[in-house]
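Peer 1: Coordinates for the following, if possible.
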Amino acid sequence: MDTTNSKILIVEDDSAIAEIERDYLEINGYEVEIVDNGPAGIQRGGSGEFNLILLDVMLPGADGFAVCRKLRETVDIPILMVTARQEDIDKVRGLGLGADDYIVKPFSPGELVARVKANLAQYERLRSRSGGASAVNSELKVGQITIRPQSRRVYVRDEELSLKNKEYELLLFLVEHVDMVLSKETLYEKIWGYDAVGDSATVAVHINRLREKIEDNPGDPKVIQTVWGAGYRLKA
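Peer 2: Below you'll find the model as predicted:
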């Protein structure tokens, strides 16, 4: 799927890094705009003009976590958090606020472009898939979970849930593969579209977020089960 000509917002206060990111993305056909602080990231990111936001964690005015939280109130485009910290807690915090993926500095230009392409392509696949659902397959049901792909609506015990893009796509994939054990690597490749060793932190955080929304007791999950040493399974 061709995602070139997409418009990307870089929110980064280090001008040297931002310019490198911009140059490599523009070489690959993307239109890029740079802002260098949190408030500007919120203002421009929420404008509806962009297809993806590359969001640094450490920013003046408001850090990346605050920016991500605010943006998720109004936009559903992919948000990639950029962090120089290695601790998983930063990655988990970013994903918990609604980020779709993260990338750790220092990263190669090739990795940056690959992540951007993968997230844009996956987002477009999700939109196309939802918009093109046939009437025959307009509703999927497993236990107390009902998914209507045509409208991207999810219900648990007849109550509608509010899910972020990756949460929705992950749950849809699990429902379509009910009772199958799916490894973290498989889920990462299928949902995030990035052909690399599965990122256990990313997958685990999104699984936990889903459990908080659909399980009676997220600490003792009965619907999305962990199969130790193998992955996860949605129980029918």
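
Peer 1: contacts and neighbour counts: CA atoms only from here.
Peer 2: Will do.

Peer 1: wait, doesn't residue 56 sit right on residue 9?
Peer 2: No: in terms of Cα atoms under 8 Å, residue 56 does not count as a neighbour of residue 9; the distance is 11.0 Å.

Peer 1: So which of the two has more stuff around it?
Peer 2: residue 56 (30 against 22; other Cα atoms under 10 Å).

Peer 1: and the closest residue to that one other than its chain neighbours, what element?
Peer 2: In space, and not counting its chain neighbours, residue 56 is closest to residue 82: 4.5 Å by Cα to Cα, 6 or more residues apart in numbering. Using DSSP states H and E, residue 82 sits within strand 79-83.

Peer 1: Distance-wise, check residue 55 relative to residue 44.
Peer 2: Applying Cα to Cα, to the nearest Å, the value for residue 55 to residue 44 is 12 Å.

Peer 1: All the helices of this structure, residue numbers only.
Peer 2: 15-27, 38-45, 64-71, 88-96, 109-131, 165-176, 184-187, 200-214 (DSSP state H).

Peer 1: what's the closest of those to residue 231?
Peer 2: helix 184-187 (5.5 Å; Cα to Cα).

Peer 1: If you count surrounding residues, which of residue 55 and residue 44 has more?
Peer 2: residue 55 (28 against 18).

Peer 1: give the contact list for that one.
Peer 2: Residue 55 makes contacts with 10-12, 64, 68, 79-82, as judged by Cα atoms under 8 Å, 6 or more residues apart in numbering.

Peer 1: run the last query once more with 10 Å
Peer 2: Residue 55 sits next to 9-12, 35, 38, 41, 45, 63-65, 67-68, 79-83, 99, 102-103 when contact means Cα atoms under 10 Å, 6 or more residues apart in numbering.

Peer 1: Please convert the helices of the chain to TSV, extending it with distance to residue 153.
Peer 2: Putting the helices of the chain into TSV (distance: least, Cα to Cα, whole Å) gives the following:
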stretch	distance to residue 153
helix 15-27	33
helix 38-45	25
helix 64-71	21
helix 88-96	21
helix 109-131	10
helix 165-176	9
helix 184-187	21
helix 200-214	14
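
Peer 1: Which one, of those helices, ends up nearest to residue 151?
Peer 2: Closest of the helices of the chain to residue 151 is helix 109-131, at 6.6 Å (criterion: Cα to Cα).

Peer 1: For the closest one, which helices and strands make contact with it?
Peer 2: helix 15-27, strand 52-56, strand 79-83, strand 101-104, helix 165-176 (3 or more Cα pairs under 10 Å, 6 or more residues apart in numbering; DSSP states H and E).

Peer 1: Distance from the chain centre to the second one, please.
Peer 2: So that's strand 52-56. Chain-centre distance of strand 52-56: 12 Å, with Cα atoms, centre = their mean, to the nearest Å.

Peer 1: another one to check against the first:
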Amino acid sequence: MEKGTILIVDDEKEIRDLVDIYLKSDGYDTMQACDGLEAIKLLEENDVDLIILDVMMPNLNGVEACLKIREMREMPIIMLSAKSEDIDKILGLNMGADDYLTKPFNPLELVARVKSQLRRFHKFSKKVDVLAEDNNAIHIDDLVINLETHEVILGDNLLKLTPTEFDILALLGQSRGKVFSIENIYESVWNQEFMTSDNTVMVHIRKIREKTEENPRNPRFIKTVWGVGYKIEK
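Peer 2: Okay, here's the model as predicted:
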């Protein structure tokens, strides 16, 4: 049984073929694209569960492609880049990526991240009430987090959150009043061990606030508990 379809987007055929071999050996179906334009065309014609997206590509690079893909689909995106500086990682995450891996990488680590992203995405996409009987939505003032449809509504507006942004918001919303450290959030959402220098969670929190708050510097929903972490108040 196929675990899902993964779209591998990289202008280096050797990397595409290497990742393809490892994913197929683990039971995934795969498709390949050599640049962002080809990737978008494939997405318009096929169902894809996750995208592995290189940053540096001709025609349409990974950052530009990520922005366009986010207008079309909500599946997880893992970005690949030869650049290791924090600013490049933050840029990728800001554009809507869910995870980031620096080249050269261990293919087994990439497969592990694919599994983690799909497991997390499917967990929150299931039509199962994880709060209480017959209640599949979290209401916080005029903010509604629907765990069944994976939608977030603020007032009359449907917000466009990435899968990871949704998962963080749902995690905090399901345990209102509880303070989550950055490490707690990372390990709960990404299902990976937290690295002390990793600023991924902070970037995602900032993006959530930009989408949910009138004034992100004075947030109504996700509060910062200085020196501890984040919470949504009761």
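
Peer 1: And the residue nearest to residue 56 of the first structure? What does it align with in the second structure?
Peer 2: Aligned counterpart of residue 82 of the first structure in the second structure: residue 80 (TM-score structural alignment).

Peer 1: One more: residue 221 of the first structure?
Peer 2: Under TM-score structural alignment, residue 221 of the first structure pairs with residue 219 in the second structure.

Peer 1: you'd agree residue 183 of the first structure is up against residue 197?
Peer 2: No: in this structure residue 183 of the first structure lies outside contact range of residue 197 using Cα atoms under 10 Å: 11.2 Å.

Peer 1: Compare those two and say which is more crowded by neighbours.
Peer 2: residue 183 (19 against 11).

Peer 1: For the residue nearest the centre of the first structure, list the residues it contacts.
Peer 2: When Cα atoms, centre = their mean is applied to the first structure, the residue found nearest the centroid is residue 100 (2.1 Å). For residue 100 of the first structure, the contacting residues are 76-81, 94, 119, 164-167, 192, 202, 206, by Cα under 10 Å, 6+ apart.

Peer 1: cool, residue 210 of the first structure as well?
Peer 2: Residue 210 of the first structure neighbours (Cα under 10 Å, 6+ apart): 161, 163-164, 167-168, 170-171, 204, 218, 224.

Peer 1: Identify the residue of the second structure aligned to it.
Peer 2: Residue 210 of the first structure maps onto residue 208 in the second structure, by TM-score structural alignment.

Peer 1: residues contacting residue 187 of the first structure?
Peer 2: Residue 187 of the first structure touches 170, 173-174, 193, 198-200, 202-203, 231-232, counting by Cα under 10 Å, 6+ apart.

Peer 1: returning to that earlier point: dump the helices and strands packed on helix 109-131 of the first structure into TSV; add distance to residue 128 of the first structure as well.
Peer 2: Compiled in TSV, those are given as follows (distance: least, Cα to Cα, whole Å):
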stretch	distance to residue 128 of the first structure
helix 15-27	24
strand 52-56	17
strand 79-83	19
strand 101-104	21
helix 165-176	12
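
Peer 1: just the ones you listed: most buried one?
Peer 2: strand 52-56 (a mean of 26; mean count of other Cα atoms under 10 Å).

Peer 1: now residue 90 of the second structure, nearest residue through space, not along the chain?
Peer 2: Residue 90 of the second structure sits nearest to residue 203 (Cα to Cα, 6+ apart), 6.8 Å away.

Peer 1: which residue lies farthest from the center of the first structure?
Peer 2: residue 136 (28.2 Å).

Peer 1: what's residue 124 of the second structure in contact with, if anything?
Peer 2: So residue 124 of the second structure contacts 130, 146-150, 163, 166-167, 170-171 (Cα under 10 Å, 6+ apart).

Peer 1: That one corresponds to which position in the first structure?
Peer 2: Using TM-score structural alignment, residue 124 of the second structure sits opposite residue 126 in the first structure.

Peer 1: before we move on, what about residue 183 of the second structure?
Peer 2: Match for residue 183 of the second structure (TM-score structural alignment): residue 185.

Peer 1: Check residue 24 of the second structure too.
Peer 2: Match for residue 24 of the second structure (TM-score structural alignment): residue 26.

Peer 1: Also residue 102 of the second structure?
Peer 2: Residue 102 of the second structure maps onto residue 104 in the first structure, by TM-score structural alignment.

Peer 1: contacting residues for the closest residue to residue 108 of the second structure other than its chain neighbours?
Peer 2: Leaving out its chain neighbours, the residue that sits closest to residue 108 of the second structure by Cα to Cα, 6+ apart is residue 22, at 7.4 Å. Listed by Cα under 10 Å, 6+ apart, the contact set of residue 22 of the second structure reads 28, 107-108, 110-111.

Peer 1: May I have the residues that are in contact with the closest residue to residue 55 of the second structure other than its chain neighbours?
Peer 2: Nearest in space to residue 55 of the second structure, with sequence neighbours left out and distances taken as Cα to Cα, 6+ apart, is residue 62 at 4.0 Å. Residues near residue 62 of the second structure by Cα under 10 Å, 6+ apart: 9-10, 35-37, 39, 52-56, 68, 79-81, 92, 95, 97.

Peer 1: Just give me the neighbour total for residue 38 of the second structure.
Peer 2: 16.

Peer 1: Just tell me what the residue farthest from the centre of the first structure corresponds to in the second structure.
Peer 2: In the second structure, residue 136 of the first structure lands on residue 134 (TM-score structural alignment).

Peer 1: what's the distance between that match and residue 147 of the second structure?
Peer 2: With Cα to Cα as the criterion, residue 134 of the second structure and residue 147 of the second structure are 12 Å apart.

Peer 1: now swap in residue 211 of the second structure and tell me
Peer 2: 18 Å.
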